[in-house]
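Asks: Quick one: sequence and predicted model below, then my questions.
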Amino acid sequence: MDKRILYIEDDSDMKELVAEILSYDAYEVITDSGKNIFQILKANSIGLILMDEKLGWCWGSDLCRELRANQVTTHIPIIMISAAKEIDLIAQNSGAIDFIKKPFEMYDVIDKVTRHYPENF
């Protein structure tokens, strides 16, 4: 079974870049703006979520809180990924397990995803 990640991002170039980076480590990346997050999670087995903070229509941290409050999704690890100045605090306060600061190195993404992707998933 593929290691499947959901990447919530509204920048199409960033979506492509991160999906390509993670494909080198055999991750399948499903991307979305966040508007369809619950439908995607219902239809797919997702091991980890990467979540941008500043989405065009909402804040990623608000979506993260919603996922943490939902019994069906509370167990899914979430990594916030953003250029926001205080992304470390934003991630901590929204219930994310970790964060990646933009701009990032390719290995930052691979390392954090590998570290937090559930072993038994």
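Replies: That came in fine, so what should we check first? Numbers count the residues shown, from 1 in each chain.
Asks: C-alpha only now, for contacts and for neighbours.
Replies: OK.
Asks: Could you pull up the contacting residues of the residue positioned nearest the centre of the chain?
Replies: In the chain, the residue lying closest to the centroid (Cα atoms, centre = their mean) is residue 50, at 0.8 Å. Applying Cα atoms under 8 Å, 6 or more residues apart in numbering, we find residue 50 in contact with 5, 6, 7, 8, 78, 79, 80, 81.
Asks: in the chain, which spans are helices?
Replies: Secondary structure of the chain (DSSP state H): helices at 12-23, 37-43, 60-69, 87-94, 106-116.
Asks: what about versus this one:
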Amino acid sequence: MADTKKVFVFDDNRDILDLCTFIFEDAGYDVKTSESANEIEEQVAAYMPDIIFMDNWLPDLGGIQATRAIKNNPDLKHIPVIYFSANNDISSLAEQAGADSYLSKPFDIAAIEAMVKKHLG
């Protein structure tokens, strides 16, 4: 049995977190969620996910700063970060943040699963 892939979702919207948990667990992944990006490096290092979904609007530390912190950390920067947001300019936000890819909200289940498969092989 291959190791179960781990997905970490950061979003301040509990409904989105619940939805993502349902989608990813249903697809056979381990899922961890967080409503804040505080101590982002510690949160990520403690779980060491295979992929991260990062919302733009997070309390305190926003998605851009959180993504940059991950990408500036030598132990974490290899983890793909998918920026997801309802912003019109999500592509430029994702680029500013240094994210590996982005997904617009609202997303459909097929799109989010395809994004994970693309980055996890």
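Replies: Sure thing, it's come through. All values reported here derive from a predicted model rather than from experimental measurement.
Asks: Superposing both, give me the TM-score.
Replies: After superposition, the two chains reach a TM-score of 0.90 (TM-score structural alignment, normalised by the length of the first structure), with 118 aligned residues with a Cα RMSD of 1.3 Å.
Asks: Keep only the contacts of residue 50 of the first structure that stay in contact in the second structure.
Replies: Compared against the second structure with both residues aligned by TM-score structural alignment, their matches' Cα atoms under 8 Å, these retain 5, 6, 7, 8, 78, 79, 80, 81.
Asks: Turn those into a markdown table, columns for distance to residue 98 of the first structure and neighbour count.
Replies: As requested, these are exported to a markdown table (distance: Cα to Cα, whole Å; neighbours: other Cα atoms under 10 Å):
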| residue | distance to residue 98 of the first structure | neighbour count |
| --- | --- | --- |
| 5 | 15 | 23 |
| 6 | 15 | 24 |
| 7 | 14 | 26 |
| 8 | 15 | 25 |
| 78 | 7 | 28 |
| 79 | 5 | 24 |
| 80 | 6 | 27 |
| 81 | 9 | 26 |
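Asks: ok, of those, which one's closest to residue 90 of the first structure?
Replies: Nearest to residue 90 of the first structure out of those is residue 80 (Cα to Cα; 8.3 Å).
Asks: Can you tell me what the closest one aligns to in the second structure?
Replies: Using TM-score structural alignment, the equivalent of residue 80 of the first structure in the second structure is residue 83.
Asks: rewinding a little: now check the second structure for the residue matching the residue nearest to the centre of the first structure.
Replies: Correspondence of residue 50 of the first structure to the second structure, assessed by TM-score structural alignment: residue 53.
Asks: cool, residue 99 of the first structure as well?
Replies: Under the alignment (TM-score structural alignment), residue 99 of the first structure pairs with residue 102 in the second structure.
Asks: number of nearby residues for its match?
Replies: By the criterion of other Cα atoms under 10 Å, residue 102 of the second structure has 22 neighbours.
Asks: Who are the contact partners of it?
Replies: For residue 102 of the second structure, the contact set (Cα under 8 Å, 6+ apart) comprises 82, 83, 84, 90, 91, 94.
Asks: Mind putting the kept ones among the contacts of residue 50 of the first structure into TSV with distance to residue 40 of the first structure?
Replies: Compiled in TSV, these are given as follows (distance: Cα to Cα, whole Å):
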residue	distance to residue 40 of the first structure
5	11
6	8
7	11
8	11
78	15
79	17
80	18
81	19
